[in-house]
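[1] predicted model follows, preceded by the sequence.
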Amino acid sequence: MVLAASGISKTYRQGIWPFRRRNHVLDGASVSLHRGEVVGLVGENGSGKSTLMQILVGALSADAGAVDLRGSLGYCPQRPVVFERLTCDEHFELFGVAYGMTREERVAAQVRLYEELDFTRYADERADRLSGGTLAKLNLALALLPDPSVLLLDEPYAGFDWDTYLRFWDLVGRRRASGRAVLVISHFIADEDRFDRIIELRDGKATQK
């Protein structure tokens, strides 16, 4: 097992005193990932998918429960985290330094990702001039850059055209074959046969479909 989250609970307080109430978003949710496994996490809007994802990556603390990560982690958030004035190449260089990669490692991964996601021609384009689909490619590529053992993807193919969607699943398939683990969060999963398991988040709990 490369990632295990057990008994995750998270409550938000809403409203103003004395009418404040508690909103139990997660109530003992548990999720696990094994090597070479692609898992889908599905749930309606507001079911707590993104909250759980943020807890898994350490961006948000849980009220209860524990997360055990064994290996390196890559995270592709639903909303791209980019710098508007930097080009795609400059993003790769910046993130490569943050990941502690050598220049040779970063360049090799960068070239491969440009080709796999088909956006080499935008290498010198600033982020604020990219289309939504190309920005989504950059967002995904930055998460993949260090070849993490665990990859967490929050609505990763929103904005992808059909060709990019197929490229995405080819890329995920290669990661599965190499023993990497992938968790895909979405409000709706169409191609269920592409997943090893699908987990549904409902009423704050995670259950296997």
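    Happy to help now that I have it.
[2] from here on, just use CA atoms for contacts and neighbour counts.
    Will do.
[3] show residues contacting the helix or strand that Thr207 is a member of.
    Using DSSP states H and E, the element containing Thr207 is strand 205-208. For strand 205-208, the surrounding residues in contact (CA atoms under 8 Å, 6 or more residues apart in numbering) are 26-31, 197-201.
[4] included below, for side-by-side comparison, is a second structure:
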Amino acid sequence: MTFAPALQAPAVLAATGIEKSFRRGTWPQRSRIPVLRGVDLTLAAGEVVGLVGENGAGKSTLMKILVGALAPDGGTVTHTGRLGYCPQEPVVYERLTCDEHFELFGRAYGLSDQAERSARRALYEALGFARYAATRTDHLSGGTLSKLNLALALLPDPEVLLLDEPYAGFDFDTYLKFWDQVAERRERGRSVLIISHFVTDEERFDRIVELREGRAVPR
């Protein structure tokens, strides 16, 4: 499916002048290495944007700053509506089942029991892993764990969805289901930012932005 560009839509996420450095080395040779050098990035309502860059370019660092998991050294981030975040490494509890994760995250999101159960059923169906509902996460394959990771980010139906390498470990069928979810969200005016080391199917994106030398540049 080819997406038409989102035109004149209001910004739902805006990052301005984002700077971040990290200390490297041991004392007395420790130094600060700049990773982000004034990144500007906006995401419009109903827009699907890809964020690419070489390893170490700062993609995951920027994503953590956008969701508030990491403080920038400079710059500001503003957003409207709820953020959903799918980190590169799943944040799960080994002794809990998939169902128990949905219940736990649903309460954290402030969802009613009915809303959580309804969203859970829909996500199991959409991503094709209902048969693992009662399976503990330490018994899941990497691909199924990635499905759960994505589903937990989708659970509250956030206005802005931020995904860090979301389809790593997906088979081709799940990859297509993932894009069905993105298309459905876009049609409803939801926004998606996807980090990837490389982008295929470029026609699925409205824009692709590259992190290069600490700044975001159109590609």
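    Here it is on my side, so go on. Note that the structure is predicted; figures quoted are calculated from it, not measured.
[5] give me the mean distance between the strand holding Thr207 of structure 1 and structure 2.
    In the superposition with structure 2, the average deviation recorded for strand 205-208 of structure 1 is 0.4 Å (mean CA distance after the TM-score superposition for structure 1).
[6] and that strand, how far out from the chain middle?
    Put simply, strand 205-208 of structure 1 sits 19 Å off its chain's centre (CA atoms, centre = their mean, to the nearest Å).
[7] so it aligns onto which residues of structure 2?
    Counting by TM-score structural alignment, strand 205-208 of structure 1 pairs with residues 215-218 of structure 2.
[8] so stretch 152-164 of structure 1 aligns onto which residues of structure 2?
    Under TM-score structural alignment, stretch 152-164 of structure 1 corresponds to residues 162-174 of structure 2.
[9] how long is that stretch from one end to the other?
    One end of stretch 162-174 of structure 2 to the other measures 18 Å (CA to CA, to the nearest Å).
[10] ranges for the strands of structure 1?
    In structure 1, the strands defined using DSSP state E lie at 3-14, 21-33, 38-42, 64-69, 73-76, 150-154, 181-186, 197-202, 205-208.
[11] dump those strands into JSON lines; add distance to Thr102 of structure 1 and mean neighbour count as well.
    Conversion of the strands of structure 1 to JSON lines gives the following (distance: least, CA to CA, whole Å; neighbours: other CA atoms under 10 Å):
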{"stretch": "strand 3-14", "distance to Thr102 of structure 1": "26", "mean neighbour count": "17"}
{"stretch": "strand 21-33", "distance to Thr102 of structure 1": "29", "mean neighbour count": "18"}
{"stretch": "strand 38-42", "distance to Thr102 of structure 1": "29", "mean neighbour count": "23"}
{"stretch": "strand 64-69", "distance to Thr102 of structure 1": "24", "mean neighbour count": "16"}
{"stretch": "strand 73-76", "distance to Thr102 of structure 1": "17", "mean neighbour count": "21"}
{"stretch": "strand 150-154", "distance to Thr102 of structure 1": "21", "mean neighbour count": "23"}
{"stretch": "strand 181-186", "distance to Thr102 of structure 1": "24", "mean neighbour count": "24"}
{"stretch": "strand 197-202", "distance to Thr102 of structure 1": "35", "mean neighbour count": "20"}
{"stretch": "strand 205-208", "distance to Thr102 of structure 1": "39", "mean neighbour count": "17"}
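[12] which of the ones you listed sits closest to Val97 of structure 1?
    Val97 of structure 1 lies closest, by CA to CA, to one member of the strands of structure 1: strand 73-76, at 14.8 Å.
[13] what range does the closest one cover in structure 2?
    Using TM-score structural alignment, strand 73-76 of structure 1 pairs with 83-86 in structure 2.
[14] distance between that stretch and the chain's centre?
    5 Å.
[15] roughly how far apart are the residue nearest to the spatial centre of structure 2 and Thr135 of structure 2?
    For structure 2, Leu163 is the residue whose C-alpha lies nearest the centre (CA atoms, centre = their mean; 1.5 Å). Per CA to CA, Leu163 of structure 2 is found 24 Å from Thr135 of structure 2.
[16] related to what we said a few turns ago, let me know which of the strands of structure 1 is the nearest to Leu142 of structure 1.
    Between Leu142 of structure 1 and the strands of structure 1, the shortest gap by CA to CA is with strand 73-76, which sits at 7.8 Å.
[17] what number of residues lie near Gln110 of structure 1?
    24 (other CA atoms under 10 Å).
[18] aligned counterpart of it in structure 2, please.
    Under the alignment (TM-score structural alignment), Gln110 of structure 1 pairs with Arg120 of structure 2.
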